[in-house]
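Enquirer: sequence plus predicted model, see below.
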Amino acid sequence: MSSTVEDAGVEAPDEEKPVAQGRGHRPALVAACLAVLLLVLGGAGMLFRAHQLRTAPAAGNHALTDTEATSQVTGDVSATLGKVLSYTPQATDVTAQSARELLAGKAAKQYTALFGQVGKRAKEQKLTLTTQVVRAGVTRLTGRQARLLVFLDQTAQRKGKPAGAVAAQLSVTAELRGGTWLITDITAR
């Protein structure tokens, strides 16, 4: 009973056959390469998205993040509106002077055209107008320009007659010049 290893159906190791090396490592290598590729692509996608977020118009709006500038523009615009939209029959020239100092651009032109007529009537009718900002909110603040929504109460008093009050709502654009916010556009809403 002499049987050989070949007879039993088992091959004897052949010295000339190369032994397959690393076959078990190939799937692990492919998986590692895919993982690295996914990480690189994911990182590139995230960098691209971060760039989009930083360059979006909303990212440049500092109305909610720069509380100091927001407070300054709100205070300056509120004070300006109180000065240029309030007058007495005896001091319309003071109001006009304030407007020349605190308004610029389109707002200055609009005001000059309107106040020329109002100033004359104020003296004739002995009209006093008092304007008070009730609430002002900055909707957009970018560097040296701001947009605000402003709510006003105005009280008009003619000599010898009861006072009348009205509410007003304005959209205001302001520009920072020389450390002060000047109003450059006013639109009634």
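Expert: Looks like it arrived, so ask away. Residues are numbered from 1 along each chain as shown.

Enquirer: C-alpha from now on. contacts and neighbour counts both.
Expert: Fine.

Enquirer: give me the buried positions along the host helix or strand of Q110.
Expert: Counting by DSSP states H and E, the element that carries Q110 is helix 105-125. By neighbour count with 16 or more other C-alpha atoms under 10 Å, helix 105-125 contains the buried residues A107, A108, Q110, Y111, T112, F115, V118, G119, A122.

Enquirer: take the one below as the second:
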Amino acid sequence: MPDAREARDEADPPDAPEAPDTQPAVEAGESEAAAPEPEGAARDVRPRRPLPAGRLRRAALAGTAALLLAAGCGFLHAAHQLRSAPPVRNQALTDTEATTRVAGEVGHALARAFSYTPDGTAAAERSARTGLDGRAARQYRALFDQVRDDLTEQRVTLSTRVARTGVIELDGGKARLLVFLDQTSHRGKDTATTAAAQLTVTARLVDDQWRITDIKAR
């Protein structure tokens, strides 16, 4: 007959071995990160409602007005620069009356100074003294001194007509022009010949009269 200890062992089977802990260990940092945020610091994750149509329209209008204001300031600045730039200060682009006057007076002076007959060189020289000044006057006198006798002997006639005059620059009392001339000449009874000439002319306003100060053939 089994004793009392054996009977107790059979009644109470030996304890089963403890199952290993399969839950991964949690690092200290992970534990802190997983901690819930305080109630006051909780983020609002609710979806934002779109702005009403009226507010969107007002925002768009405000942005457009700002762009227009910036563009307007840019245009004003550019216009000021254009007004201050040398090409715009050129009166040939802005003052029609002054441009017409200088073109007319310079063209008239050239036509009279470079038109003569064998017996009328004195008239051409008087016109040159009236319409030419400075370097242009000196050049003209030197030229006529060389050819005066030949013009009389060979009976040379020269007629000069201004075909076109363009004022390149006009600034107060100084002007620069591009002049196209048609010149017809003949000796005695020979057939007349016509030639074109192109000149760059500088003129100055002296005693309220435009006088040619330089002539360059082009």
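Expert: Alright, I've got the coordinates. No experiment lies behind these values; they were computed from the predicted model shown.

Enquirer: check the mean deviation of the helix holding Q110 of the first structure from the second structure.
Expert: The superposed helix 105-125 of the first structure is, by mean C-alpha distance after the TM-score superposition for the first structure, a mean 1.1 Å from where its aligned residues fall in the second structure.

Enquirer: list of residues touching that helix?
Expert: Helix 105-125 of the first structure is touched from outside by 88-90, 92, 96, 99-100, 127-128, 158-159, 183-186, with contacts defined as C-alpha atoms under 8 Å, 6 or more residues apart in numbering.

Enquirer: and those residues, which of them are buried?
Expert: Buried subset of these (neighbour count, 16+ other C-alpha under 10 Å): T88, P89, T92, A96, A99, L127, T128, R158, I183, T184, D185, I186.

Enquirer: contact partners for the first one?
Expert: In this case it means T88 of the first structure. A122, K126, L127, T128, L129.

Enquirer: what do we get in the second structure for the first one?
Expert: Going back to what we said before, that points to A122 of the first structure. By TM-score structural alignment, A122 of the first structure lines up with L151 in the second structure.

Enquirer: separation between that match and F114 of the second structure?
Expert: According to C-alpha to C-alpha, to the nearest Å, L151 of the second structure and F114 of the second structure sit 13 Å apart.

Enquirer: closest to the centroid, which residue in the first structure?
Expert: The centre of the first structure sits closest to N61, judged by C-alpha atoms, centre = their mean, with a distance of 2.1 Å.

Enquirer: so that residue touches Q145, yeah?
Expert: No: using C-alpha atoms under 8 Å, N61 of the first structure is not in contact with Q145; the gap is 10.1 Å.

Enquirer: pull the distance from whichever helix or strand comes after the helix holding Q110 of the first structure to the chain's centre.
Expert: Note on helix 105-125 of the first structure: by DSSP H and E, the next helix or strand toward the C-terminus is strand 127-142. Counting by C-alpha atoms, centre = their mean, to the nearest Å, strand 127-142 of the first structure is centred 19 Å from the centre of its parent chain.

Enquirer: got the angle for strand 127-142 of the first structure vs helix 105-125?
Expert: Between strand 127-142 of the first structure and helix 105-125, the angle comes out at 170 degrees (axes from the mean of the first three to the mean of the last three C-alpha atoms, to 10 degrees).
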